[in-house]
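# Have a look; sequence and predicted model below, questions after that.
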Amino acid sequence: MSALLAPRLMFPVTAPAPATEPVRVCFMIDRLSRAGTETQLLALIRSLDRSRVQPTLVLLDGEDDLSRDLEPADCPVVRLGLRKLASANALAAARRLRTFWQQCRPEILQVYFTDSAYFGAPLAKMCGIRKVLRVRNNLGYWLTRRHRLLGKLVRPFVDLTLTNTDAGKQALVTRDGAAPDDVAVLENGVDTSRFKRFMLPDTSKKLVKVGCVANLRTVKNIDGLMRTAKAALAKHPQLLFEVAGEGEQRAQLERLHADLGLGDRFVLRGSVSDVPGFLRGVDIAVLPSHSEGMSNALLEYMAAGRAVIATDVGANAQLLDNGRCGVLVPSGDEAAIVSAIGALLANPLQAAGYGAAARRRVAAEYSREAMTKRFEAYYRNLVSRPA
């Protein structure tokens, strides 16, 4: 970090733009993947009205095939090849980034994840970028003391923090000491056009599929879902559980799968590129997470018109309209999920009603178009404020 603070890197790169020109926004993230934050970022970049916002994208690393394949075609992208901040090529990466910013002259830098914040925020201020925004869409469940200390050190270089839920803002204020006026809530959206082909769930069938879309990480509680499945199958043998997602817990979950004797009644499908297609085959969609911000998976469940069961964490209650569009259960309460599944099997009309209500709610309040307009208006208002 000390190398980045060297005075010779202080090169102003922006000038105030006329109000009629598009706002120049540079997004910065470690690399691209199909995880929730990266998916939302790519969706935002692709849907921005270029007459209102002109985006660019910086990847700290991004040299792997998946990240390259996901790069947006209509947005300038630079890969810095920087896998570790404390490395010999950090200064060269900083110089390359400075040159890129001299060319594209961003007015706003929006950074995601810790390394991008630590690297990009101080350098942006030295280069004269007017506003630095840091995005944190989780509730900070994973933060260590080291992360919190580094967060305090980088805070003077960050003008505003963006989060996607009121719960996220509350966590930033109470746990991280952020000033309320320095945190803005901009909610996610889902591309409802991908979910045009759908039928309401039918829990009266001889085979009822229970689906989950999640990365295989501890916070997503797929091990808890496996134990739930074991108990639910003992009461309702017509069930089939499927999980779409990949992650570092796969080996552990495969061992648990064998220990529980779930056989072909619980399937780890791995990464699924066609999430709408996967959800079309699901009747009940479960989100068993221990912690969430605004869950992209839950938005997709709702757009697909599924009967949803979700833990009451993060923005889940807000999205499900406090239980009017799906069933909310306490986090970690496997018995409550088993009970909720049983209730949906016993009342197919209620299951279909939840699916229809969820789909209407997403279309009205959480579409991709609504999300994009929120960000566009925010950016334009931000650069119109006095420096």
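On my side now, so go ahead.
# can we go C-alpha only for contacts and neighbour counts from here?
Fine.
# And the helices in the chain?
Assigned by DSSP state H, the helices in the chain fall at 36-47, 65-70, 90-104, 114-126, 145-154, 166-176, 222-235, 250-260, 275-280, 296-303, 316-319, 334-346, 348-365, 368-384.
# Out of these, which is closest to residue 191?
Each of the helices of the chain has some distance to residue 191 by C-alpha to C-alpha; the shortest is helix 368-384, at 5.0 Å.
# another structure for you, compare them:
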Amino acid sequence: MTDWRWALRFRRLLDEEHVDLIHAHEFDANVQGAFVAAICGIPLVATVHGKHYFWEKCRRRLAYRWVSRQATMVAVSEDLKQFIVENVGACPERITVLYNGVDVPMPPRQAEVDACRKELRLPHGDQIVGVVGNLYPVKGHQYLIEGIPAVLKKCPNTSFIFAGRGQLEKELKDQVHRLGLDERVHFLGLRQDISTILALLDVFVLPSLSEGLSMAILEAMMAGKPVIATRVGGNPEIVLDGETGFLVPPRDSQTLADQLVTLLTNKEQAAQFAARGKRRAEGQFSLQTMVHAYQSLYDKCLRSNP
């Protein structure tokens, strides 16, 4: 949004609708929202979800520093808050941490799960390892693929599914072909039935190189799946290493493979991780918990801006 005429139209809309508070998300909306909120004299909640776009250039860092002074800035993890403080120069007292939340899903019917397994031609009796996330470099899919041969040596009846689309699709498929994994790795593209995909899984993996607070991990935990994730961003604030899943270093295919083998060969431990993770997600990362937290923040902002 570089057209500042949008900001003027937005101001007129706020006046017409008698808006008392603005809630914006990510860099462009947060900056322009802060500008309009300052003109209108109403509070702004500015939520930041990730580490991209705003810290590489001085002008953007200055813009976000100004936003942090004009608005109530929200980071979706403690890790992200610290990143903003260190790289933007924002005052930590001006940043509130509110975790993302996901809805508690209705479990799919077994007939739907069985039909999906048949559609994807997953061998009967195979354990299923899955990733949900767009095929972008930051998601680190290549490091999971690199570790698959080591997993198959010890757990040969394992299939891997990748749900998502993106710029690395051809490159990742080429990597799979070079490693001779075509029969064991399935690229599903964009799916609308993620709850059914998750129900298929024995283990959920997220090998990301960077995260704010992963909705994919939360959805997997809500679905009652053990999680292996990289120790980046807000992941350690969701996944308790050794209690609800495993955390591994980013770009470490061998450790990722070793932990996958651990869960695939230890059903009891995997089930314990899954049950604890589900309780943790329902207790601390539900959609209702997030909504209540934002409602409280809105009330606080409005009380301080009579």
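Ah, there it is. All figures in this text were calculated on a predicted structure; none of them were measured in a lab.
# if we can go back for a sec, buried deepest among the helices of the first structure, which one?
Ranked by mean neighbour count under mean count of other C-alpha atoms under 10 Å, these are led by helix 296-303, which reaches a mean of 26.
# Where in the second structure does that helix fall?
Counting by TM-score structural alignment, helix 296-303 of the first structure falls onto residues 215-222 of the second structure.
# With the first structure overlaid, how far apart is that stretch on average?
Taken over the aligned residues, the distance from stretch 215-222 of the second structure to the first structure averages 0.6 Å (mean C-alpha distance after the TM-score superposition for the first structure).
# picking that back up, with distance to residue 135 of the first structure as extra columns, can I get the helices of the first structure in TSV?
What follows is these, written out as TSV (distance: least, C-alpha to C-alpha, whole Å):
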stretch	distance to residue 135 of the first structure
helix 36-47	10
helix 65-70	20
helix 90-104	20
helix 114-126	9
helix 145-154	12
helix 166-176	11
helix 222-235	26
helix 250-260	28
helix 275-280	25
helix 296-303	16
helix 316-319	19
helix 334-346	32
helix 348-365	21
helix 368-384	13
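# what separates the match of helix 296-303 of the first structure from the chain centre, distance-wise?
Computed by C-alpha atoms, centre = their mean, to the nearest Å, the chain-centroid distance of stretch 215-222 of the second structure equals 8 Å.
# hang on, the earlier thing: the helices of the first structure: which one's closest to residue 243 of the first structure?
When these are compared by C-alpha to C-alpha, helix 222-235 sits nearest residue 243 of the first structure, at 8.3 Å.
# what does the match of helix 296-303 of the first structure rub up against?
Outside stretch 215-222 of the second structure, the residues that touch it by C-alpha atoms under 8 Å, 6 or more residues apart in numbering are 100-102, 104-105, 132-133, 198, 204, 206, 226-227, 238, 274, 277-278, 281-282, 285.
# that older thread, between the helices of the first structure, which one is nearest to residue 26 of the first structure?
helix 90-104 (8.6 Å).
# now the angle from the closest one to helix 114-126?
Interaxial angle of helix 90-104 of the first structure relative to helix 114-126 (axes from the mean of the first three to the mean of the last three C-alpha atoms, to 10 degrees): 60 degrees.
# With respect to residue 136 of the first structure, which of the helices of the first structure lies nearest?
Of all the helices of the first structure, helix 166-176 sits nearest to residue 136 of the first structure, with 7.8 Å by C-alpha to C-alpha.
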